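K.L.:
model this:
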Amino acid sequence: MSDSQFVSRINQLDAVQLDNEIYKVLRGQAEEVTKYFAPGKAVKWKPEIDVLVKYLIWNYSLKKNSTTFGQQLLNLSYKNLDRRKALLLFVLSSVPNYLRERFINENFIFSRLPTAYQRSRYKGYVDQVDNFLHLLNFIWSFFFLYYGNQSRFVEKILGLRNYSSDMNRPRSIGYSYMTRELLWHGLIELFTIGLPMIDLKVVQRLWNDMWVPKKKEITIVTSCKLESNALCAYCNQLPIFPRWAGCPHVFCYYCLEALFLTMDPYRCPLCNNQLYYKNVKSCLNT
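P.N.:
Prediction:
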């Protein structure tokens, strides 16, 4: 493709994505309308409703303006699109999905077949065709990345190519928007890296030491009595390999080991007593 006809790949992909999002919005509005119908009525005719929504989108976009709504938003259009190709584009984009949904629904088509063998056989054929079409679209995506045009295989079949309607118009770049995006992504990376490195329990303890009135010192006990409903003072779960470090509360082995790796002595989050690693004992042996 010559430079004068170059169309960015990302713009073509964005146009297809915008078309899909517009369809989903209108399909959601149609579901809001049909939810007041009798139960099961709208579900029975769901494929037909989907085709009707796609037809309305096609009628007011490709049929009248030779561009889809997504292309109009990005100043793109099809080259050499006539009425016949526009109709074929609608048929090839909508009919296969409609047939797939109808054939996959065994109660609508396959239930008319006389034997279970025939039902499973024809359903297998439909699944194979469906898988082949998906594989074809997947392979064509690599050709699109190489050649840079015709993002969908149906465009290749009809010989449709994208071109920009404002090729000679200078593109304006919002540097203020780019600055905000760079700042935002920088903050996200900072929070993503920094937050896991902050020990919130230590921050809470420092806050309590500064603003919360200190409690009276609790006498350090010399034994640990493990009750059936005892919970870890740090994770508030049933203690795993329960340990005791001098205060009346019980800790998990892993919680206490991790806490003493960060600081020694460590203050109990419940009674604010200072705990020392040298006093750690197993509650199972006392």
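
K.L.:
When you work out contacts or count neighbours from here on, use the C-alpha atoms and nothing else.
P.N.:
Will do.

K.L.:
For the stretch 151-286 of the chain, just list every one of the strands.
P.N.:
161-164, 243-244, 266-267, 274-275, 281-282 (DSSP state E, counting those that start in this stretch).

K.L.:
Could you name the helices and strands sitting against the helix or strand hosting R84?
P.N.:
Using DSSP states H and E, R84 sits within helix 83-104. Here helix 83-104 touches helix 46-59, helix 62-65, helix 116-147, helix 153-158, going by 3 or more C-alpha pairs under 8 Å, 6 or more residues apart in numbering; DSSP states H and E.

K.L.:
Y98: which of those is closest?
P.N.:
Closest to Y98 of the helices and strands packed on helix 83-104 is helix 46-59 (C-alpha to C-alpha; 5.7 Å).

K.L.:
List the buried residues for that closest one?
P.N.:
46-47, 49-51, 53-55, 57-59 (16 or more other C-alpha atoms under 10 Å).

K.L.:
One more, so I can put them side by side:
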Amino acid sequence: MDKNMQVPERLRKITLTISSLLFQFTIYAHDSTIGQQILNLKYSGSEGQSLWMSRRQKILYGLILIVCPWLRERAETLASFVGLSKYQAKIRKVLRWLDISLKLAAVWNFLVFLQRGVYQTITERLLGIQAMFPSRQGIRQVSFEYMTRELLWHGFSEFLFFTLPLVNFQRVKNFVRRHILNHHEDPALDGLRVMECAVCEDVPTNPQEIGCPHLFCYYCIQSNYKADPGFSCPRCRTSIPSVDSIRPYRTVIS
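P.N.:
All right, here's what the predicted structure looks like:
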């Protein structure tokens, strides 16, 4: 056998084994899938006196769930094995029409399920089984206070998500720094150029000046001015008349 054919064959065997084990320890053992066990649901059958699935229904469910897809994947290989290679084109055509028919049946079943609320899948309808609670559900007193609170916070969060992008926080920050904090420069530094950025207070990267004795990083001054055209120097309150007032710092060599 070709090595390229061995890998898919091994994967099919592994998939078949895992599917069989899952079926054995879920539907066959407990009459419910893993998801139904979490929701405390079980399949009920209509055969005999038992409320839950009969052994016959479980075996048919396993054949439909596991064996049929496995045979569908190996149809051409099995046709070659039994000497029907010359009919492979017809077999593929029949399988294609079967797939289309099953999809149409699934759509029809879904529409009926939306109307009547029973038999969610074709398999459930064919076997006459449906998911239900093992014990009768008691009447619960439902309080809508929690729902009201959740709706209130949901509406408030939606309002914040809409309004926050519209707020220019850089302009608000500059306004607070300018009019509320009232930070004043030390008079002893008047006329002296401080060799640190007036915004980030670090050594300026690509130093810029705006006409006052202070330096700025290129990114600090440009970002602040673009976010707030009324931006002024945080230390001496020198304003920026226009973007042309921001220029690279040049040392004066005497």
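
K.L.:
what's the burial count for the alignment partner in structure 2 of L135 of structure 1?
P.N.:
L135 of structure 1 maps onto L104 in structure 2, with residues paired by TM-score structural alignment. Applying other C-alpha atoms under 10 Å, we find 12 residues neighbouring L104 of structure 2.

K.L.:
now do L158 of structure 1
P.N.:
The criterion is other C-alpha under 10 Å. On that basis, L158 of structure 1 has 16 neighbouring residues.

K.L.:
what do you get for the one 10 residues further on?
P.N.:
When counting by other C-alpha under 10 Å, one arrives at 8 neighbours for N168 of structure 1.

K.L.:
How much space separates it from L74 of structure 1?
P.N.:
As judged by C-alpha to C-alpha, to the nearest Å, N168 of structure 1 and L74 of structure 1 stand 14 Å apart.

K.L.:
V53 of structure 1 -> structure 2?
P.N.:
Match for V53 of structure 1 (TM-score structural alignment): I18.

K.L.:
Please apply the same query to N65 of structure 1.
P.N.:
Using TM-score structural alignment, N65 of structure 1 lines up with H30 in structure 2.

K.L.:
Count the residues that sit near the spatially closest residue to that match that is not a sequence neighbour.
P.N.:
Closest residue in space to H30 of structure 2, ignoring its immediate chain neighbours: K42 at 7.6 Å, by C-alpha to C-alpha, 6 or more residues apart in numbering. Residues lying near K42 of structure 2 (other C-alpha under 10 Å) number 21.

K.L.:
mind listing what the aligned residue in structure 1 for K42 of structure 2 touches?
P.N.:
By TM-score structural alignment, K42 of structure 2 lines up with S77 in structure 1. Each residue near S77 of structure 1 by C-alpha atoms under 8 Å, 6 or more residues apart in numbering is listed here: 66-68, 71, 162-165.

K.L.:
now swap in N40 of structure 2 and tell me
P.N.:
133-134.

K.L.:
which element is it on?
P.N.:
Short version: N40 of structure 2 belongs to no helix or strand, going by DSSP H and E.

K.L.:
What distance do you get for it to R136 of structure 2?
P.N.:
With the distance defined as C-alpha to C-alpha, N40 of structure 2 ends up 11 Å from R136 of structure 2.

K.L.:
What of V172 of structure 2?
P.N.:
60 Å.

K.L.:
in stretch 102-122 of structure 1, what's buried?
P.N.:
Neighbour-count burial for stretch 102-122 of structure 1 flags 102-104, 110, 119 (criterion: 16+ other C-alpha under 10 Å).

K.L.:
Distance to F153 of structure 1 added to the buried residues of helix 46-59 of structure 1, as JSON lines?
P.N.:
What follows is the buried residues of helix 46-59 of structure 1, written out as JSON lines (distance: C-alpha to C-alpha, whole Å):
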{"residue": "K46", "distance to F153 of structure 1": "26"}
{"residue": "P47", "distance to F153 of structure 1": "23"}
{"residue": "I49", "distance to F153 of structure 1": "25"}
{"residue": "D50", "distance to F153 of structure 1": "21"}
{"residue": "V51", "distance to F153 of structure 1": "20"}
{"residue": "V53", "distance to F153 of structure 1": "22"}
{"residue": "K54", "distance to F153 of structure 1": "18"}
{"residue": "Y55", "distance to F153 of structure 1": "20"}
{"residue": "I57", "distance to F153 of structure 1": "20"}
{"residue": "W58", "distance to F153 of structure 1": "18"}
{"residue": "N59", "distance to F153 of structure 1": "21"}
